[in-house]
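1. Quick one: sequence and predicted model below, then my questions.
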Amino acid sequence: MLTIIIAIVIVILLTIGLVWLIDKFIPKKMKPVVNILLWALIAFLAYNTFMSVYGEIKFNQLKNKRYAVVIESLKDIRDAQLAHRTVTGKFNGNFDNLVKFIDTAQYTITQRRDSTVKDIERTRAIGVDMFKDIVVIDTLGFVSVKDSLFKSDDRYKTMMNVPVGKPGAKFELKAGMLENIPVFEALVQKAIILDGEDKNLISKENEVVSVDGVNGPTLKVGSMEEVNTNGNWPKNYSNEN
């Protein structure tokens, strides 16, 4: 946007300069013709300047809409991964396996309660009945992961597909261990989300470094380099990172 503003200022200064030159050096007989040509040039430059500004505004509006849709898909992937870790203790790097997990897996519903039992070792050592407090975990039942996360919605079956941008594109998914702690990462290149738009604006978007923008060339959730299940989008795109 700063480049566009500078361009507008330059156009204005050039116009003022041309008017001064015409008034100073062009013979009166030639001034009408030159004025027509000058106004045509001004109109051409004004149109191109306007389209540059308007084009970037439209690009940003489209970008925000597409990012919002993609973020919802990334949040679904994260929910599925967190459920997988809860049940199995690790994340899954394969979408087909993740879908099968959601279709078949169940959460175990438990209840913790305090209890008191006889402490055999201390009783033997002291010769008097001794007791100790323990925590008992009771299994109350099971609930479907699918029903818990998605209820009757089956959108999880296509969560590997990038919902906007380049047709047929899929999210990249990785999972593994980082210092014995499970980690995962799901991402998509911005260029895929913004497929079909101005390449210069896409390149500019890839270089964004801003507190209210998506930094870097990808939109992602999780990380393979640190223990983190957050997304890399700011809160103006979604209240939930």
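-> It's in. Residues are numbered from 1 along each chain as shown.

2. going forward, measure contacts between C-alpha atoms and count neighbours the same way
-> Noted.

3. To what extent is residue 17 buried, counted in neighbours?
-> 12 (other C-alpha atoms under 10 Å).

4. repeat for residue 76
-> Per other C-alpha under 10 Å, the neighbour tally for residue 76 reads 18.

5. That one falls within a helix, correct?
-> Yes. Counting by DSSP: H, G, I helix; E, B strand; the rest coil, residue 76 is found in a helix.

6. Which parts of this structure are helices?
-> 2-25, 31-88, 95-104, 120-126, 145-149, 190-193, 199-206 (DSSP state H).

7. Pasting the second one now:
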Amino acid sequence: MKTVINIVLAACVIGLIYVCYGSIVGPINFDNTKKAREKQVIARLIDIRKAQLEYRNLHAGAYTASFDTLIDFVKTAKLPFVKKEGVLSDAQLEAGMTEKKAMAIINKAKKTGNWKEVEKEGLMNFKRDTMWVAVTDTIYGAGFNADSMRYVPFGNGAQFEMAIRNDTTKSGAPLHLFQAQTPYETYLSGLNAQELANLKDLQSKLGKYCGLRVGDIEQPNNNAGNWE
């Protein structure tokens, strides 16, 4: 009988150790996996932000709420790149010379064939040539897959939520905002349900979005991510 009691007690001790171990290791494992997944989700949100900023530059400050439009832009659009040779000296700048004026003088000489003014102003070695470079070659690394931009890593095919807002400020100035986001449930699926519930509860009490987001359509935030 005593042997049976000892076995039962030993089993209880092992059970308690297992429970205590799980209560310590469980949150640690959840946090480590969360950080690893969020690293990839954040990288994708940054890719979206890069594309939106370039899109805005070529579309009068406006963003797009369509991934189809944004991805097509990344694949096909070209951005202006100015190749510069030579700089204006302090003396030229003090005399009122600007890059715009310098290029006007040079362009006039190209049309007329008369380079006397160019020589007089000391602009013979001054050049500004605009080239058009593909978006993918400008803001992304080699092998970037634009089609993947819409999908949330670890989201089993889920797409980011993207929205824009076109408005005016109190002064009447145009206001263009965008945001892209994904909730915790999308990229943390399959992890400890209780830890996920605890995380959401904490964020809700702090009045924060329960997930990752870049930009904000409610108020300007310079397109910052909520992890920054």
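-> Received the coordinates, thanks. Owing to the predicted nature of the structure, the values given are computational and were not obtained by experimental measurement.

8. So after superposing, what's the score?
-> TM-score of the superposed chains, computed with TM-score structural alignment, normalised by the length of the second structure, equals 0.70; 179 aligned residues with a C-alpha RMSD of 2.5 Å.

9. returning to what we had before: among the helices of the first structure, show me which one is buried the most.
-> Most buried of those, by mean neighbour count (mean count of other C-alpha atoms under 10 Å): helix 190-193, with a mean of 20.

10. on that earlier part again, quick one: the helices of the first structure as CSV, columns for distance to residue 178 of the first structure too.
-> Listed next are those as CSV, based on distance: least, C-alpha to C-alpha, whole Å:
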stretch, distance to residue 178 of the first structure
helix 2-25, 42
helix 31-88, 14
helix 95-104, 20
helix 120-126, 40
helix 145-149, 26
helix 190-193, 26
helix 199-206, 27
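
11. Would you mind saying which of these lies nearest residue 220 of the first structure?
-> Comparing these by their distance to residue 220 of the first structure (C-alpha to C-alpha), the top pick is helix 31-88, with 7.1 Å.

12. Report all helices and strands that the closest one contacts.
-> helix 2-25, helix 95-104, helix 145-149, strand 181-189, helix 190-193, strand 218-222 (3 or more C-alpha pairs under 8 Å, 6 or more residues apart in numbering; DSSP states H and E).

13. nearest to residue 83 of the first structure, of those?
-> When these are compared by C-alpha to C-alpha, helix 145-149 sits nearest residue 83 of the first structure, at 7.2 Å.

14. so where is that closest one in the second structure?
-> Counting by TM-score structural alignment, helix 145-149 of the first structure lines up with residues 135-139 of the second structure.

15. Work out the gap between the matching stretch and the centre of the chain.
-> Here stretch 135-139 of the second structure is found 14 Å from its chain centre; the criterion is C-alpha atoms, centre = their mean, to the nearest Å.

16. and residue 173 of the first structure, which of the helices of the first structure is closest to it?
-> Nearest to residue 173 of the first structure, of all the helices of the first structure, is helix 95-104, at 7.5 Å by C-alpha to C-alpha.

17. Setting the sequence-adjacent residues aside, check what's closest to the aligned partner of residue 157 of the second structure in the first structure.
-> With TM-score structural alignment defining the correspondence, residue 157 of the second structure maps onto residue 168 in the first structure. Closest residue in space to residue 168 of the first structure, ignoring its immediate chain neighbours: residue 161 at 7.1 Å, by C-alpha to C-alpha, 6 or more residues apart in numbering.

18. I figured the one you found hits residue 167, correct?
-> No. Counting by C-alpha atoms under 8 Å, residue 161 of the first structure stays clear of residue 167, with 9.2 Å between them.

19. And these two? Which one has more around it.
-> Counting neighbours by other C-alpha under 10 Å for residue 161 of the first structure and for residue 167 shows that residue 161 has the greater number, 17 against 12.

20. Which residues are in contact with the more buried one?
-> With contacts defined as C-alpha atoms under 8 Å, 6 or more residues apart in numbering, the neighbours of residue 161 of the first structure are 168-171.

21. measure it to residue 87 of the first structure for me?
-> 25 Å (C-alpha to C-alpha, to the nearest Å).

22. which residue is nearest the middle of the second structure?
-> Centroid-nearest residue in the second structure: residue 46, 1.9 Å away (criterion: C-alpha atoms, centre = their mean).

23. Excluding chain neighbours, what is closest to residue 138 of the second structure?
-> Closest residue to residue 138 of the second structure apart from its sequence neighbours, by C-alpha to C-alpha, 6+ apart: residue 79 at 7.8 Å.

24. Now do the same for that neighbour: its match in the first structure.
-> Mapped onto the first structure by TM-score structural alignment, residue 79 of the second structure lines up with residue 107.

25. Am I right that its match is in contact with residue 87?
-> Yes. Using C-alpha under 8 Å, residue 107 of the first structure is in contact with residue 87, at 6.6 Å.

26. what sits in contact with each of those two?
-> With contacts taken as C-alpha under 8 Å, 6+ apart, residue 107 of the first structure and residue 87 have no neighbour in common.

27. Show me what residue 187 of the first structure aligns to in the second structure.
-> Under TM-score structural alignment, residue 187 of the first structure pairs with residue 181 in the second structure.

28. now the spatially closest residue to that match that is not a sequence neighbour: how far from residue 188 of the second structure?
-> Closest residue to residue 181 of the second structure apart from its sequence neighbours, by C-alpha to C-alpha, 6+ apart: residue 213 at 4.1 Å. Here residue 213 of the second structure is placed at a distance of 15 Å from residue 188 of the second structure (C-alpha to C-alpha).

29. Compare the two and say which one has the larger neighbour count.
-> Counted by other C-alpha under 10 Å, residue 213 of the second structure and residue 188 do not tie: residue 213 has more neighbours, with 24 against 20.

30. Spit out the contact partners of the equivalent of the more buried one over in the first structure.
-> By TM-score structural alignment, residue 213 of the second structure lines up with residue 220 in the first structure. Residue 220 of the first structure makes contact with 74, 185-188, 231-233 under the criterion C-alpha under 8 Å, 6+ apart.
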